[in-house]
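Student: This is the structure alone, sequence omitted:
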């Protein structure tokens, strides 16, 4: 039974943590809610950092999950710029802040997110080397892209994942010269496979981006603390005024590890192990968002999903589970991207090797189509490109797991709703 004497602590002030706090109050919890965030900014959403805000099309205030006054109005004890040092599971306390304040919890939610993977090469201490994860990073990068565009400067991006490509698109819109160095044979190879990865390569080439595939950075050279060039393992040297490391993100599990919670292996994303109720190996500690590795019955594996929708939905699901509600977290993974005049949404999970064909519906040449990743007639994932209001039927196809005639799947004259069970 939850009552006003209980204290729920949330560690992590991103979207998952903020939405969990909102849900606790919406569900009628009247006890203490303590939200601890290691950033000094109020909780915000991350997609605008590489999209609208970075491009200057959205105001800074638009990124925040709630108005600053919302937290006090809902009696959320918000601690900004505070780092949690330790969890004492036996005493059920967390220690945080410069003075080592200890607070007892009845339930604890870890929503510590992920952090950018670092380039382990010489030259990363130069002033022109960047990452993009936090609002402060986006503010700095926005200024950098403005200057590069004005001065016809060069940006080298390590990594052709979603962040790398979205920043490449933004940089070209500012007028900067862009070279992307990527270990794989096509952009987004580990997510979309070669078939659709090539489409994104063509899109960016049309906008002037240069790609260097099957290579990795080995050194960033500079002078007087500033970047001059980036070298690759095949002997190439690319002129650069700035370098962005966009080689993925690692779950921030150090706090959970130190507390003795179970951590998944690399094959399952390396996040905090949770069950279908988002409970960790300690029943009084839940976890949500980028940091978790959760079991997904639909795909018969553990997944760690770093995208916005996982934080948006996972935080509230964990909050309800903390309140004792019957929760099964099995959302179909979903993400979206905007690059130049291409907008897309992706639902499902179909890494290379998991599918036997890609079925196209629509006109790929005009970049108005839906792609389906299919195995033995069953849809594992779908991506709609410049085609809208189809996410629900795509997700029903994935959830239904029924065999679908691929000719019908490819036929744009047959409504998707007629194919979904």
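Tutor: Okay, I see it. Here the structure is a predicted model, which means the values were calculated and not measured.
Student: Could you use CA atoms for every contact and neighbour count after this?
Tutor: OK.
Student: The protein: helices as residue ranges?
Tutor: 15-26, 47-50, 68-73, 135-151, 162-174, 189-206, 254-258, 308-322, 391-400, 406-410, 416-419 (DSSP state H).
Student: Next, format those helices as CSV and append distance to residue 285.
Tutor: Converted to CSV, those look like this (distance: least, C-alpha to C-alpha, whole Å):
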stretch, distance to residue 285
helix 15-26, 14
helix 47-50, 27
helix 68-73, 23
helix 135-151, 28
helix 162-174, 31
helix 189-206, 31
helix 254-258, 10
helix 308-322, 8
helix 391-400, 29
helix 406-410, 43
helix 416-419, 40
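Student: Against that first model, consider the following:
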């Protein structure tokens, strides 16, 4: 055996922003798990509480499923894997009084609790915010629902798709109503869920800063519909300033021209001219410097008013040459533009690869699980990929031991079906 001073030095793990923060995660599907995965990526210890037997609904939302090392499908859906890394899983029957007692014990040692039960459901189990905060006054409780804890819709179940419709997003997404293919269209990913998860993480961090300064926890009331209304951003401001509801514009922009897709001779490209200087550069490349001098087109406000006259002329010019010719010239002149990639092309893009936007992690069912990486780039406290998305109840014994259960008590809880 070598002496200690002969052993290679261990590589210390970099510090993490949320190291030491314990999050009790009673959420499922997407908005809540997206929030807690963000916290976990930043170093929080996230304990994911799931139903014995089935677990998070998204475990079965497939195909596709994770394949094992022999190429066979496992029971782990890709949907679930995308929102649950860096967590530990314990399966607890919340309807069982003994299970409720376990959750209260976990909550007493937690900094944050995230849940997305229907309004009032946790009170039936004695696990509502008021009860838990009476035992742990510094606890931050974040409740995520479709419509919030107040208002006439508070008892409705909330789903991203329905909220995209109710909250106005589908009225501004998709092709114009007067063109082929026009009509309501949802966004291709569950943006109301994802935005709510991110807003929830921001609110939790703010509440933790207050708690650290004062010792006082608080409740956070997050709603998908609220978030959907907020994320309308400039379109919501357009309506409030004018009283006129904007409609669908397809790939065009409500407030900027030219800012949309155009067809080149061999495919589509994006042109995103954001100011008048960029428009003048574009006009030079397009061989139409006169457009930049035309009082109908010289300023963005004029281009917006005369888009139906200008856009067809731009389309005719851009269709005369291949898209790579255009993109090369536009990029050299700093005229904002871009290709339109599918996901295979996006992940193969050299910029995406250089930014390390995929990560490979060992998983109990396969040697290498590839996941989309976190976009958070912190210079001192970087994101760390510590745990693959857990199997259902993978850490049940470990976590019960941490709250003081001995081996015999754990065996009894497993035998009685309180935990799984």
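Tutor: Arrived safely. Worth saying up front: this structure is predicted, and the values here are computed from it rather than measured.
Student: what TM-score do we get after superposing?
Tutor: Scored against TM-score structural alignment, normalised by the length of the second structure, the superposed chains reach a TM-score of 0.26; 168 aligned residues with a C-alpha RMSD of 6.5 Å.
Student: re the thing from before, in JSON lines: the helices of the first structure, plus mean neighbour count.
Tutor: Output for the helices of the first structure, formatted as JSON lines (neighbours: other C-alpha atoms under 10 Å):
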{"stretch": "helix 15-26", "mean neighbour count": "24"}
{"stretch": "helix 47-50", "mean neighbour count": "23"}
{"stretch": "helix 68-73", "mean neighbour count": "11"}
{"stretch": "helix 135-151", "mean neighbour count": "18"}
{"stretch": "helix 162-174", "mean neighbour count": "23"}
{"stretch": "helix 189-206", "mean neighbour count": "17"}
{"stretch": "helix 254-258", "mean neighbour count": "16"}
{"stretch": "helix 308-322", "mean neighbour count": "24"}
{"stretch": "helix 391-400", "mean neighbour count": "20"}
{"stretch": "helix 406-410", "mean neighbour count": "17"}
{"stretch": "helix 416-419", "mean neighbour count": "14"}
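Student: of all those helices, which lies closest to residue 382 of the first structure?
Tutor: Minimum separation from residue 382 of the first structure across these (C-alpha to C-alpha) falls at helix 391-400, 6.2 Å.
Student: closest to residue 85 of the first structure out of the helices of the first structure?
Tutor: helix 254-258 (7.4 Å).
Student: and the closest one, what does it pack onto?
Tutor: Here helix 254-258 of the first structure touches strand 84-88, going by 3 or more C-alpha pairs under 8 Å, 6 or more residues apart in numbering; DSSP states H and E.
Student: List the buried residues of the helix or strand residue 106 of the second structure falls within.
Tutor: Assigned by DSSP states H and E, residue 106 of the second structure falls within helix 97-108. For helix 97-108 of the second structure, the neighbour count (16 or more other C-alpha atoms under 10 Å) marks 98-100, 102-108 as buried.
Student: ok, back up a step: can you tell me which of the helices of the first structure is nearest to residue 384 of the first structure?
Tutor: The nearest among the helices of the first structure, by C-alpha to C-alpha, is helix 391-400 at 7.9 Å.
Student: Would you mind measuring from residue 79 of the second structure to residue 329 of the second structure?
Tutor: 40 Å (C-alpha to C-alpha, to the nearest Å).
Student: Looking at the two, which has the bigger crowd around it?
Tutor: More crowded of residue 79 of the second structure and residue 329, by other C-alpha atoms under 10 Å: residue 79, with 20 against 15.
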